[in-house]
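>>> Based on what follows, work out the 3D shape:
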Amino acid sequence: MEDIKILAKDFFLVRNVTEIAKDLLGKIIISELGGKATAARIVETEAYDGNVDKACHAFPNKLTPRTAVMFKEGGRSYVYLCYGMHHLLNVVTHAEGDAKAVLIRAVEPIYGEDIMHERRKVKRKHDLTNGPGKLTKALGISSENNDLRLYKKEYGLWLGHKEEDKSDVEIVTTQRVGIDYAEEDALLPWRYYIKNNPYISKK
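As a prediction, this is how the structure comes out:
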């Protein structure tokens, strides 16, 4: 993994959250947790905006113990437990006080696949990381990894890139998954994925 370069903090702070969600496609999550190293390429994301988006936990700019990390400066991890079962990884974006984040919905394994199989205990390769709860388990990510700065390597969880990232990548834009409660905001075209990638959570 020596050829993976860490993303700079500025990557998470500028541009619209939807643009950052698209730019995260092709970037790499590196997990060095529990004494085991794994890495995966991001292939599907969703954008959330606490200012205007009813699907966002922080809407309307609602500061709670759960959402507090979303109000911190961007570049941090926001990991929460969904339905009491699945940990979901989000990347906080923008300046302090501006609650926005990108959900990582699916990744493609590139390193430590045997470790992912051991953690997930599934036989089919494509089932390893084709969903937000699946990928966190495969990478060893839990709520203990909430509020980590992803532009630093010393926390064991960071985001990087390779020079060839996003070359010849075609991005599909569609509405997000499983947020019918958000009324009209459920129709926002804020889900992005790499076309024809086999690890997409839902076609």
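
>>> CA atoms for contacts and neighbours, from now on please.
Will do.

>>> quick one, strands of this structure?
For the chain, applying DSSP state E gives strands covering 5-6, 28-33, 36-49, 77-82, 86-93, 100-111, 157-161, 171-174, 191-194.

>>> Turn these into JSON lines, including mean neighbour count and distance to K134.
Formatted as JSON lines, the strands of the chain follow (neighbours: other Cα atoms under 10 Å; distance: least, Cα to Cα, whole Å):
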{"stretch": "strand 5-6", "mean neighbour count": "16", "distance to K134": "24"}
{"stretch": "strand 28-33", "mean neighbour count": "23", "distance to K134": "14"}
{"stretch": "strand 36-49", "mean neighbour count": "24", "distance to K134": "12"}
{"stretch": "strand 77-82", "mean neighbour count": "19", "distance to K134": "12"}
{"stretch": "strand 86-93", "mean neighbour count": "25", "distance to K134": "8"}
{"stretch": "strand 100-111", "mean neighbour count": "26", "distance to K134": "8"}
{"stretch": "strand 157-161", "mean neighbour count": "23", "distance to K134": "17"}
{"stretch": "strand 171-174", "mean neighbour count": "16", "distance to K134": "21"}
{"stretch": "strand 191-194", "mean neighbour count": "25", "distance to K134": "17"}
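
>>> Quick one: closest of these to G140.
strand 28-33 (6.4 Å; Cα to Cα).

>>> One more sequence to fold, the one below, so I can look at both together:
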Amino acid sequence: MPIVPTPPPSWFERDPLELAPLLLGGVLRRADASGAVAVRITETEAYRGSDDPGAHTFRGKTARNATMFGPGGRVYCYFTYGMHHAVNIVAGPEGHGWGVLVRAGEIVEGHELALERRSARRRTKPTGELARGPGNVAQALGATLVDDGAALTGAELGDGVTGPDGVEAATWSFAPAEVPPPYRTGPRVGVSGPGGDASAFPWRFWVPGEPSVSAYRPAVQRQR
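You can find the predicted model right below:
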């Protein structure tokens, strides 16, 4: 798949409620020494900082969520539930703590590499959609905490971009859909407390009819 120029950072500097549906149908791509995997995004969730009790940034800046307070057009990657990573795209101007979670998508490049990554911790190979759910999106792309803060530059692998350890960093790009597809909205998946209020926060966006879109599940209250 040819690399399509990523929009400038200003394109991402929008309210996440505006950016989230604009990401639908667009292609998020990550390339490293193993190869490239690209996902056509079919489902997103908006998170809106101090206005949003479901956001990681609701209570302010921490070492974990610092990337979300940076400029738009960067990758916020975190590790959750002691199990998997998740990929977000930072939204809005610097300092807002806004972002959009990439919940699901269709693999459109690097299917075999995505399958290999998804199979790594399983006894049997996965079947069906390889990027259904945020943990599967990150695993298929090969994203880890090393990618946190990466810019969606669209640079070619081999351009000399290195990570903090001096090793060549993965490159990220995003190509918006020429015409964003029709979408539906509803409550975010697995968000507990006030942020999971379906009427107050119908901030999940998805393309109807796509098999990669998650099944809605409300949050399960954990017993202390």
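
>>> re earlier: wait, which of the strands of structure 1 is closest to N146 of structure 1?
strand 77-82 (4.8 Å).

>>> so where in structure 2 does the closest one end up aligned?
Matched against structure 2 by TM-score structural alignment, strand 77-82 of structure 1 falls on residues 75-80.

>>> on that earlier part again, take the strands of structure 1 and write them to a markdown table, including distance to A58 of structure 1.
Shown next, in a markdown table, are those (distance: least, Cα to Cα, whole Å):
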| stretch | distance to A58 of structure 1 |
| --- | --- |
| strand 5-6 | 28 |
| strand 28-33 | 24 |
| strand 36-49 | 8 |
| strand 77-82 | 12 |
| strand 86-93 | 12 |
| strand 100-111 | 8 |
| strand 157-161 | 24 |
| strand 171-174 | 22 |
| strand 191-194 | 18 |
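
>>> returning to what we had before: how far is the match of strand 77-82 of structure 1 from where the chain is centred?
8 Å (Cα atoms, centre = their mean, to the nearest Å).

>>> Repeat that for stretch 89-108 of structure 2.
5 Å.

>>> what's the answer for stretch 32-47 of structure 1, then?
With Cα atoms, centre = their mean, you get 8 Å for stretch 32-47 of structure 1.

>>> Contact partners for the residue most central in space within structure 1?
Central residue of structure 1 (Cα atoms, centre = their mean): I104, 2.4 Å from the mean position. Listed by Cα atoms under 8 Å, 6 or more residues apart in numbering, the contact partners of I104 of structure 1 are 42, 44-46, 88-91, 132.

>>> Take those and lay them out in JSON lines including distance to G112 of structure 1.
Below are the contacts of I104 of structure 1 laid out as JSON lines (distance: Cα to Cα, whole Å):
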{"residue": "I42", "distance to G112 of structure 1": "15"}
{"residue": "E44", "distance to G112 of structure 1": "20"}
{"residue": "T45", "distance to G112 of structure 1": "22"}
{"residue": "E46", "distance to G112 of structure 1": "25"}
{"residue": "L88", "distance to G112 of structure 1": "20"}
{"residue": "L89", "distance to G112 of structure 1": "19"}
{"residue": "N90", "distance to G112 of structure 1": "22"}
{"residue": "V91", "distance to G112 of structure 1": "22"}
{"residue": "P132", "distance to G112 of structure 1": "18"}
